[in-house]
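Asks: got a structure for you, letters missing:
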């Protein structure tokens, strides 16, 4: 059973104020704000007008969103670059902004986080076969978005 979201029928001005508050609360992508404006009951030309106004007033900034998203997902959820890139693509962020966002992640912190995750996962497994343990740890980290070649390089050194 699908739960249908109730559309509000707000005026363009009311919708713009609500969208501005929505953007002020945390960084939002254009796609998120566009969807929210459609929920407010605006038509496509009105949605584009409001989006343009919000971009001009700097409530929405794709580059700022990419930096915030990449930094947050890495620091808080400890995602790898591949998963972060995939998430940004789902938000329809441009390739330029994705690259800019991924530069937010410091290379030394990235390797240190990867090694920490390898050690934690290896300790949590009760597998006695070293090769199976390495494979399970690697699969876990690749799923978290880390690059396979980088994962295997560090897993071979740390899991024994």
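Replies: Yep, that arrived. Since this is a predicted model, take the numbers as computed values, not measurements.

Asks: going forward, measure contacts between C-alpha atoms and count neighbours the same way
Replies: OK.

Asks: And the helices in the chain, which stretches?
Replies: 12-25, 30-39, 44-56, 62-75, 81-90, 95-102, 107-124, 130-143, 148-158 (DSSP state H).

Asks: between those helices, which gets nearest to residue 6?
Replies: helix 30-39 (7.5 Å; CA to CA).

Asks: elements contacting that closest one?
Replies: helix 12-25, helix 44-56 (3 or more CA pairs under 8 Å, 6 or more residues apart in numbering; DSSP states H and E).

Asks: Give me the angle between the longest one and helix 30-39.
Replies: Relative orientation of helix 12-25 with respect to helix 30-39: 140 degrees, computed using axes from the mean of the first three to the mean of the last three CA atoms, to 10 degrees.

Asks: now swap in the shortest one and tell me
Replies: Following the same axes, to 10 degrees, one obtains 130 degrees for the angle between helix 44-56 and helix 30-39.

Asks: Check which residues of helix 44-56 are buried.
Replies: For helix 44-56, the neighbour count (16 or more other CA atoms under 10 Å) marks 46, 47, 50, 51, 54 as buried.

Asks: returning to what we had before: using a markdown table, lay out the helices and strands packed on helix 30-39 together with distance to residue 68.
Replies: Compiled in a markdown table, the helices and strands packed on helix 30-39 are given as follows (distance: least, CA to CA, whole Å):
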| stretch | distance to residue 68 |
| --- | --- |
| helix 12-25 | 13 |
| helix 44-56 | 17 |
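
Asks: Quick one, which of the ones you listed gets closest to residue 148.
Replies: Short answer: helix 12-25, nearest of those by CA to CA, at 35.7 Å.

Asks: One more to weigh against that first structure:
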């Protein structure tokens, strides 16, 4: 099937819409641009335009990503950070944006997930339930130290 060709302005508009629909990071926009046969100068011009007009804002993307993954998906900071790094977001920006997660919400979430998962484990000795639950929280991206701080003597 032949690829439909678009004018520069049509491609620019498609990428504006792509960014308006949902916050995007540079890596996602660059990936999307690969669908269109653009020379490097055109890609650069579009990226600069999207940034200048605030359609593309790496900090806004990072903050919204962190909020969504924590408050909706209940991921821990470790898992969030790994996924943001895969999107080429810098450590510095990630650290700055982690203030989107309130510390008491973070600890409450750890306690709730811990309790829910712990209660579901049956037919196991207490220490086995505890070990399995801690392992589960780590797999969700929560830091071992944080889990132990909340459940040192659970």
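Replies: Nice, thanks for sending it over. What you see is a predicted model; the values in this text were computed from it and never measured.

Asks: Got a TM-score for the two of them?
Replies: Here the TM-score for the pair of chains, by TM-score structural alignment, normalised by the length of the second structure, is 0.92; 153 aligned residues with a CA RMSD of 1.6 Å.

Asks: follow-up on the earlier one: and of the helices and strands packed on helix 30-39 of the first structure, who's closest to residue 153 of the first structure?
Replies: helix 12-25 (40.6 Å).

Asks: how close does the closest one sit to the second structure?
Replies: Compared with the second structure after fitting, helix 12-25 of the first structure deviates on average by 0.7 Å (mean CA distance after the TM-score superposition for the first structure).

Asks: So which elements touch that helix?
Replies: Using 3+ CA pairs under 8 Å, 6+ apart, the elements in contact with helix 12-25 of the first structure are helix 30-39, helix 44-56.

Asks: to the chain's geometric centre, what's the distance from the first one?
Replies: The gap between the average C-alpha position of helix 30-39 of the first structure and the chain average comes to 17 Å, counting by CA atoms, centre = their mean, to the nearest Å.

Asks: just to revisit the earlier point, can you add distance to residue 154 of the first structure and give the buried residues of helix 44-56 of the first structure back as CSV?
Replies: Below are the buried residues of helix 44-56 of the first structure laid out as CSV (distance: CA to CA, whole Å):
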residue, distance to residue 154 of the first structure
46, 52
47, 48
50, 48
51, 45
54, 45
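
Asks: still on that earlier bit, nearest to residue 115 of the first structure, out of the helices and strands packed on helix 30-39 of the first structure?
Replies: helix 12-25 (34.0 Å).

Asks: hang on, the earlier thing: Serialize the helices and strands packed on helix 12-25 of the first structure to TSV and add fields for distance to residue 79 of the first structure.
Replies: Shown next, in TSV, are these (distance: least, CA to CA, whole Å):
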stretch	distance to residue 79 of the first structure
helix 30-39	21
helix 44-56	29
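
Asks: what's the closest of the ones you listed to residue 98 of the first structure?
Replies: helix 30-39 (14.1 Å).

Asks: Return the mean post-superposition distance for that closest one against the second structure.
Replies: Mean for helix 30-39 of the first structure is 0.7 Å (mean CA distance after the TM-score superposition for the first structure).

Asks: Show the contacting residues for the residue nearest to the spatial centre of the first structure.
Replies: By CA atoms, centre = their mean, the first structure has its centre lying nearest to residue 87, at 4.4 Å. For residue 87 of the first structure, the contact set (CA atoms under 8 Å, 6 or more residues apart in numbering) is empty.

Asks: what does it align to in the second structure?
Replies: For residue 87 of the first structure, the aligned position in the second structure is residue 83, judged by TM-score structural alignment.

Asks: and residue 152 of the first structure, how many neighbours?
Replies: 18 (other CA atoms under 10 Å).

Asks: Likewise for residue 16 of the second structure?
Replies: That count, for residue 16 of the second structure with other CA under 10 Å as the rule, works out to 20.

Asks: And it, what's its match in the first structure?
Replies: So, by TM-score structural alignment, residue 16 of the second structure is matched to residue 20.

Asks: quick revisit: out of the helices and strands packed on helix 12-25 of the first structure, nearest to residue 111 of the first structure?
Replies: Evaluated over those, closeness to residue 111 of the first structure peaks at helix 30-39, with 31.6 Å, by CA to CA.
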